[in-house]
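Peer 1: Sequence first, then the predicted structure:
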Amino acid sequence: MLAMVALDELLASARVASLPMRVKFRGVLEREVLLLEGPAGWAEFSPFVEYDDVESARWLASAVEAGWLGYPEGVREWIPVNATVPAVSAAEVPAVLAAFDGVHTVKVKVAEPGQTLRDDAARVGAVRHLLPDARIRVDANGGWDADQAVRALAMLSVFGLEYAEQPVASVADMAAVRRALAGSVLIAADESVRKATDPLAVARAGAADLLVVKAAPLGGVRQALEIVAEAGLPAVVSSALDSSVGIRAGLALAAALPQLPYACGLGTVSLMAGDVTANSLVAVSGGIAVRDVAADPELLDRFAAPAERRDWWLDRLRRCHALL
C-alpha cells in the first residue's frame, strides 16, 4: 500500500511550514513540518532534522498511512493528556503550565545538557508546588548514565514520580537502573522503542515497566498497535512536537489501544505560538476529543518555510520515498 503512492502524488500537495515555539524545546524555537494532503485527509512528515533517511522513512510511512489509508477504528473518543514542561528555569514553570487547560499530569524534561540535577529538582519542585495533586513524570531522553540515573531518580522521587522516561540510552543500562530502583520509580522506554531496530528488545530484556509509543517514528498507527500488543506492556502515547495534523495521528493511536491507563503526551501544540489549523488540537479540561483536522491555506501561507528550507524538505521527501 505505502509503496503504491507515487512520489509525484506526494509532491503535488506538499507544504512546508515553520511554526514558532513559545519556549525553546529540543534546542529549537522554530518547528519545521512538511504536510501532505491525501484522499483520506491531511498528514504530517516531520522527523527532526538530525535524523537520517532510514529512520525518517518510517515517519513518511506513517504520513502515507494517515493521508492515503486513514486510521483504524477507535474504542474511545476522548484522550486525557499531560502538560509538558521543557528544560526551563523554575521561574518559567508557571507560564508554561498556564497554556495547558485542566491537566492533572505533567511531564518534566530533565538531564538537559549544560544543566545540573539541582536545576532538575528546582523545575520538578516548582511543578509540585503549583500542582500538589498532579501526577508528575520526568523525561531524561537518555541523558544520564546508569549511576547518575539511580542517584537522580532517588533524589527526584521525593516529589512523587509516576514514572521516569528513558533515563539512560541503552537497554542494558535501563534494565540495570530498573533493578537498582526495585520498583520505587517505574521506568518507561521511549527512544529504546522508537529509535531501535528491534523495538521489542526492551520488553524482552525486562528493562521497562511501560512503553512510550509515537505513531510517526514507528511507521504509523497500525504498526505501533502491533508493537504494543507484542510487547505486552502498558503504553503511553506521545507526540514528537507535531502540528495539530501530526497530533491527529497520535490521537488515533491512543483511541485504538485496547487499554489507555496513562495520560498521553499529545498536548504539545500548546508549546507552539503558531499552528497549521485555526482549530488546534490542544487540551480542554485535561483532554482532547478525537476529531479530524485540516490545514488552513491562510496559515500555511503565513508560516511557510523559506524557499531553501522548503527545497531541503522536498529533497528529504524524495530520498525517504525511495526507501519505502
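Peer 2: The structure has been received and is ready for your questions. Numbering: from 1, shown residues only.

Peer 1: When you work out contacts or count neighbours from here on, use the C-alpha atoms and nothing else.
Peer 2: OK.

Peer 1: Can you tell me which residue is spatially central in this structure?
Peer 2: Central residue of the chain (CA atoms, centre = their mean): residue 239, 2.3 Å from the mean position.

Peer 1: Make sure that one is actually in contact with residue 254.
Peer 2: No - assessed by CA atoms under 8 Å, residue 239 is found out of contact with residue 254, at 10.9 Å.

Peer 1: Tell me where the protein has strands.
Peer 2: 15-25, 28-38, 41-45, 78-80, 83-85, 105-109, 135-139, 161-165, 187-189, 210-213, 235-237, 287-289 (DSSP state E).

Peer 1: in the stretch 201-324 of the chain, which spans are helices?
Peer 2: The residue ranges that make up the helices of the stretch 201-324 of the chain, judged by DSSP state H, counting those that start in this stretch, are 201-204, 221-231, 244-256, 297-302, 307-321.

Peer 1: residues in contact with the residue nearest to the centre of the chain?
Peer 2: The contact partners of residue 239, taken as CA atoms under 8 Å, 6 or more residues apart in numbering, are 214, 215, 246, 247, 250, 265, 266, 268.

Peer 1: from those, which two are the most distant?
Peer 2: Between all members of the contacts of residue 239, the longest pairwise span (CA to CA) is found for 215 and 268 and amounts to 14.8 Å.

Peer 1: Presented hereafter is structure B, for comparison with structure A:
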Amino acid sequence: MTSVPGPESIDDLLDRVHVVALPMRVKFRGITEREVALVEGPAGWGEFGAFPEYADDEAAHWLASALEMAWQGPPPALRSRVPVNATIPAVAAGEVPGILERFPGCTTVKVKVAEAGQELVDDVARVATVLQTRPGVRVRVDANGAWSVDEAAHAVRVLDQAVRAADASRAPGAGPVALDGPGLEYVEQPCATVDELVQLRERLAADGVRVDVAADESIRRADDPLRVIRAGGADRAVVKVAPLGGPRRLLAVAAELGVLVTVSSALDSAVGVSAGVAAAAALPGRGLPGHGEIFDDDDVANPTAGDAAAHSTNPAADPTVIPAAGLGTGGFFHEDVVETGALTLVDGHLPVCSVVPDPARLAGLRAAPDRRDWWLDRIRRCHAQL
C-alpha cells in the first residue's frame, strides 16, 4: 500500500488511540453497539472503525484514512455545508416516522431493502411510509447485493412504481401510474457481482425501467474500484472515505469514475462522519439535471468565491452540486463522542467543520479493556501493511 503520513512509530500511534463503544438506537448491520478506535494526531482526529469481520489487508485502508485525517487534515473545501440523505434501516413500516424525525430537513431518503427474513412487501411498505410521512422526497434504496438479477429486476420495477404511485401531485383516482413521473432516484448495489450488475442494467433498459444502478461494495471492496464502471455495471457510485483509504484517495477515485458520486459513511462516529463531510465538501459536482426541487442555493455556495454559482436559479443544473451524501448516520447512536450540537443536521445539511471529541464522553464511552486490547492488536497488524 502507498505510504501515508503518520506517527514516528507504532508506539507513538498506540499512545494516541481511544477505543470507544457507542450504543445504538436500532440494530444496524446486526449490531447494537458500535466500536471504533479514534486517533488524535497533530492535524486533528481520525477514526479507524473497520468492521470486525474485515481481514487486515482490507482494514489497513481504514487505518490509512484515520492517519490521513489525524496527520494531514481534510482537503480544501469547495462548499461550507453538505446535503445529506436520511437513512431508514430494514425496520417495520410503523417505525419509519420516528426514525425520519432524526433527519430534519432531509429531502432525500435511503431505504434499506432485501433484508434476510423479510419480503418485498415489507420493502414496499417501508418506502410507502417514507413518502406518506415526508411527501415529495427523493427515494433511493439499498439492497447490499442481496438480490439475484431476476429478483432485482422485479423488485426495482415494483419499488419504482410504488414511489410513482405515492407522488403527492397525483390526485386520487387519476388513473394508471405515469411512467414519466419521478420514481426511485437509484438502487444501490442490487446484486453482488459486477457481471450481475451489468446484466441487471441491460434487463432494466429492455423492460423500460428508468432507474439508475449505483455500485457500493463493487467499488469499496474491490481490488479495482473502477472495474464496475468500465464494465457498464453502474450509472452511479457510492463511495466511503475509510474503505478507500482517506478523503484524498476518494477524490482521486471519484475523478476516475466519471459518474455521479454519493459520499457515504460506514456507521461512523462524529469523527468518521466529519471525514466523509470533508470529502464531500471537496468533491467537484457534475450537475443533477431534473432534480432541482431537492436543492437550494446554499448547496452550491463556495465560501472562497461567492460567485454566480452561489446564486444559481437552477442549482441542480449547476456543475458544483453534488448528490445528497449518506452521512446522516449519527442519529443511530444514543450517544456520540462530541457534545450535542457539534455536528448536527440543519435543514438537511451537515456543516463542514473540525470535530474534536469531548474528553468526558471519551471517558464515559470507553470500551472494555479486553476490547481495547483487541483494537490495539489489530492496529499493530494493519499498520505493518501500510
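Peer 2: Perfect, thanks for sending it. Just so we're clear, the structure is a prediction, and the values are computed from it rather than from any experiment.

Peer 1: thinking again about what came up before, which of residue 215 and residue 268 of structure 1 has more residues huddled nearby?
Peer 2: Counting neighbours by other CA atoms under 10 Å for residue 215 of structure 1 and for residue 268 shows that residue 215 has the greater number, 31 against 25.

Peer 1: Please say which position in structure 2 the more buried one maps to.
Peer 2: Under the alignment (TM-score structural alignment), residue 215 of structure 1 maps onto residue 241 of structure 2.

Peer 1: Would you check that its match makes contact with residue 276?
Peer 2: Yes - in this structure, residue 241 of structure 2 sits in contact with residue 276. The criterion is CA under 8 Å, and the distance is 5.8 Å.

Peer 1: what stretch of structure 2 does stretch 311-321 of structure 1 fall on?
Peer 2: Stretch 311-321 of structure 1 corresponds to residues 373-383 of structure 2 when matched by TM-score structural alignment.

Peer 1: how close does that stretch sit to structure 1?
Peer 2: Its matched residues in structure 1 lie on average 0.6 Å from stretch 373-383 of structure 2 after superposition (mean CA distance after the TM-score superposition for structure 1).

Peer 1: Could you tell me where stretch 239-255 of structure 1 falls in structure 2?
Peer 2: With the alignment judged by TM-score structural alignment, the segment of structure 2 matched to stretch 239-255 of structure 1 spans residues 265-281.

Peer 1: how far is that stretch from where the chain is centred?
Peer 2: If you compare the mean C-alpha spot of stretch 265-281 of structure 2 with that of the full chain, they lie 9 Å apart, counting by CA atoms, centre = their mean, to the nearest Å.

Peer 1: if we can go back for a sec, got a list of what the residue nearest to the match of residue 215 of structure 1 when sequence neighbours are not counted touches?
Peer 2: For residue 241 of structure 2, the nearest residue in space outside its immediate sequence neighbours is residue 247; the separation is 5.4 Å by CA to CA, 6 or more residues apart in numbering. Contacts of residue 247 of structure 2 were listed using CA under 8 Å, 6+ apart, and they are 65, 74, 75, 241, 275, 276, 278, 279.

Peer 1: State the distance from the fourth one to residue 251 of structure 2.
Peer 2: Distance of residue 241 of structure 2 to residue 251 of structure 2, given as CA to CA, to the nearest Å: 9 Å.

Peer 1: what sits in contact with each of the two?
Peer 2: When contacts are counted by CA under 8 Å, 6+ apart, the set common to residue 241 of structure 2 and residue 251 consists of residue 279.

Peer 1: Can you convert the strands of structure 1 into TSV and add a column each for distance to residue 3 of structure 1 and mean neighbour count?
Peer 2: Converted to TSV, the strands of structure 1 look like this (distance: least, CA to CA, whole Å; neighbours: other CA atoms under 10 Å):
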stretch	distance to residue 3 of structure 1	mean neighbour count
strand 15-25	21	20
strand 28-38	14	21
strand 41-45	16	25
strand 78-80	32	21
strand 83-85	35	27
strand 105-109	37	24
strand 135-139	35	24
strand 161-165	34	23
strand 187-189	30	28
strand 210-213	24	26
strand 235-237	26	25
strand 287-289	32	19
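
Peer 1: So which of the helices of the stretch 201-324 of structure 1 is the most surrounded?
Peer 2: Highest mean neighbour count among those (mean count of other CA atoms under 10 Å): helix 244-256, with a mean of 27.

Peer 1: before we move on, back to that, hey, what's in contact with both of residue 241 and residue 276 of structure 2?
Peer 2: For the pair residue 241 of structure 2 and residue 276, residues contacting each of them under the criterion CA under 8 Å, 6+ apart are 247, 263, 264, 265.

Peer 1: which ones are touching the closest residue to the third one other than its chain neighbours?
Peer 2: In other words, residue 264 of structure 2. In space, and not counting its chain neighbours, residue 264 of structure 2 is closest to residue 326: 4.1 Å by CA to CA, 6+ apart. By CA under 8 Å, 6+ apart, the contact set of residue 326 of structure 2 is 84, 85, 86, 87, 110, 262, 263, 264, 265.

Peer 1: Please apply the same query to residue 232 of structure 1.
Peer 2: So residue 232 of structure 1 contacts residue 203 (CA under 8 Å, 6+ apart).

Peer 1: Tell me the residue in structure 2 aligned with residue 227 of structure 1.
Peer 2: Counting by TM-score structural alignment, the partner of residue 227 of structure 1 is residue 253.

Peer 1: Distance of that match relative to residue 246 of structure 2?
Peer 2: Noted for residue 253 of structure 2: a distance of 11 Å to residue 246 of structure 2, by CA to CA.

Peer 1: cool, residue 198 of structure 2 as well?
Peer 2: Distance from residue 198 of structure 2 to residue 246 of structure 2, counting by CA to CA: 28 Å.

Peer 1: Also residue 323 of structure 2?
Peer 2: Plainly put, residue 323 of structure 2 is 20 Å away from residue 246 of structure 2 if you go by CA to CA.

Peer 1: Same check on residue 278 of structure 2?
Peer 2: As defined by CA to CA, residue 278 of structure 2 lies at a distance of 10 Å from residue 246 of structure 2.

Peer 1: Mind telling me what residue 296 of structure 1 corresponds to in structure 2?
Peer 2: Using TM-score structural alignment to pair residues, one finds that residue 296 of structure 1 aligns to residue 358 in structure 2.

Peer 1: Would you mind confirming that that match is in contact with residue 339?
Peer 2: Yes - using CA under 8 Å, residue 358 of structure 2 makes contact with residue 339 at a distance of 6.2 Å.

Peer 1: Now do the contacts for the residue lying closest to residue 91 of structure 2 once chain neighbours are set aside.
Peer 2: Of all residues beyond its chain neighbours, the one nearest residue 91 of structure 2 is residue 126 (7.7 Å), with distances taken as CA to CA, 6+ apart. Contacts here follow CA under 8 Å, 6+ apart; on that basis residue 126 of structure 2 touches 90, 91, 92, 93, 96, 111.
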